[in-house]
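Participant: The amino acid sequence is not available; the structure is as follows:
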């Protein structure tokens, strides 16, 4: 049986159109900020909590862009299903919790290794 991990993620773009990605401590791949829902949380509550914990920012608005599934970047043999949202945030971004590094990437020419879900599913769905 293959483990399926359900997550929510934030698509946050800067003024130059670059996408905010994060790399968790002890991993190689950059991915969207976000994470797993806790019991009783809906997508937006989970996204707001994760953004606060990981980046120290407040979620202002979020628009769903679909659901995508691919092999998990950090859990061998598992798959991840993400529900990403185009998000607007408030506050200064700061690395916190399990995040080791943030990187704003040019989605047309990423210069870091991306998680399979982001590289093969989400970015193509956004037309980049």
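Facilitator: Nice, thanks for sending it over. Not measured: the values here are computed from a predicted model.
Participant: going forward, measure contacts and count neighbours with C-alpha atoms only.
Facilitator: Will do.
Participant: In the protein, where's the longest strand?
Facilitator: In the chain, assigned by DSSP state E, the strand with the most residues is strand 79-90.
Participant: Could you pull out the buried residues of that one?
Facilitator: By neighbour count on 16 or more other CA atoms under 10 Å, the buried set for strand 79-90 is 79-85, 87-89.
Participant: Let's have the residues you listed in JSON lines, adding distance to residue 19.
Facilitator: Supplementary listing: those in JSON lines, determined by distance: CA to CA, whole Å:
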{"residue": "79", "distance to residue 19": "23"}
{"residue": "80", "distance to residue 19": "20"}
{"residue": "81", "distance to residue 19": "20"}
{"residue": "82", "distance to residue 19": "16"}
{"residue": "83", "distance to residue 19": "16"}
{"residue": "84", "distance to residue 19": "13"}
{"residue": "85", "distance to residue 19": "12"}
{"residue": "87", "distance to residue 19": "11"}
{"residue": "88", "distance to residue 19": "12"}
{"residue": "89", "distance to residue 19": "13"}
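Participant: Presented hereafter is structure B, for comparison with structure A:
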């Protein structure tokens, strides 16, 4: 899409790939703008969030022994995945679980960054 096309987009645009590389989530080119959004744009953005949540849970599971409440953090990430699997994910539920995880992973900057990126996306999309 041309730069002109992006400027005229009145919905939520989420493009690029979601990836975790050395525990860093990348929600490439995710942007939010006001106005009506298309169902396709919204569904694509939710799909990216689902993938980011899945990768976050994998990272938490792999490093759960490093955290005081590691098993609970993995469980919370599972609740996030479950909520994102719903037809209409609830923003407050997602933010509550992300808010539980965030302080628990403060010692690991990369995973803390992952959580912050997902929180920002949830706030933008839902």
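Facilitator: All right, it came through fine. Not measured: the values here are computed from a predicted model.
Participant: For the two chains, what TM-score is obtained?
Facilitator: Superposed pair, TM-score by TM-score structural alignment, normalised by the length of the second structure: 0.26. Supporting alignment: 63 aligned residues with a CA RMSD of 5.3 Å.
Participant: buried sites along the longest helix anywhere in the first structure?
Facilitator: Longest helix in the first structure, counting residues (DSSP state H): helix 43-55. Buried residues in helix 43-55 of the first structure, counted by 16+ other CA under 10 Å: 43-44, 46-55.
Participant: now the residues you listed in TSV, with distance to residue 103 of the first structure?
Facilitator: Formatted as TSV, these follow (distance: CA to CA, whole Å):
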residue	distance to residue 103 of the first structure
43	24
44	23
46	22
47	19
48	20
49	20
50	17
51	15
52	17
53	17
54	14
55	12
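Participant: Most widely separated two among these?
Facilitator: 43 and 55 (17.4 Å; CA to CA).
Participant: picking up where we left off before, what's the first helix or strand after the longest strand of the first structure?
Facilitator: Later in the chain than strand 79-90 of the first structure, the nearest helix or strand by DSSP states H and E is strand 99-105.
Participant: Please name every helix or strand in contact with that following strand.
Facilitator: Identification of packing neighbours for strand 99-105 of the first structure by 3 or more CA pairs under 8 Å, 6 or more residues apart in numbering; DSSP states H and E yields strand 19-24.
Participant: just the angle between the strand it packs on and strand 99-105, please?
Facilitator: 160 degrees (axes from the mean of the first three to the mean of the last three CA atoms, to 10 degrees).
Participant: Which SSE is immediately downstream of the host helix or strand of residue 99 of the second structure?
Facilitator: Assigned by DSSP H and E, residue 99 of the second structure belongs to helix 91-104. Helices and strands here follow DSSP H and E; after helix 91-104 of the second structure, the next one along the chain is helix 109-125.
Participant: in that following helix, what's buried?
Facilitator: Buried-residue list, helix 109-125 of the second structure, by 16+ other CA under 10 Å: 110-119, 121-122, 124-125.
Participant: Please convert those residues to JSON lines, extending it with distance to residue 6 of the second structure.
Facilitator: Shown next, in JSON lines, are the buried residues of helix 109-125 of the second structure (distance: CA to CA, whole Å):
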{"residue": "110", "distance to residue 6 of the second structure": "30"}
{"residue": "111", "distance to residue 6 of the second structure": "31"}
{"residue": "112", "distance to residue 6 of the second structure": "30"}
{"residue": "113", "distance to residue 6 of the second structure": "27"}
{"residue": "114", "distance to residue 6 of the second structure": "26"}
{"residue": "115", "distance to residue 6 of the second structure": "27"}
{"residue": "116", "distance to residue 6 of the second structure": "25"}
{"residue": "117", "distance to residue 6 of the second structure": "22"}
{"residue": "118", "distance to residue 6 of the second structure": "23"}
{"residue": "119", "distance to residue 6 of the second structure": "24"}
{"residue": "121", "distance to residue 6 of the second structure": "18"}
{"residue": "122", "distance to residue 6 of the second structure": "21"}
{"residue": "124", "distance to residue 6 of the second structure": "17"}
{"residue": "125", "distance to residue 6 of the second structure": "17"}
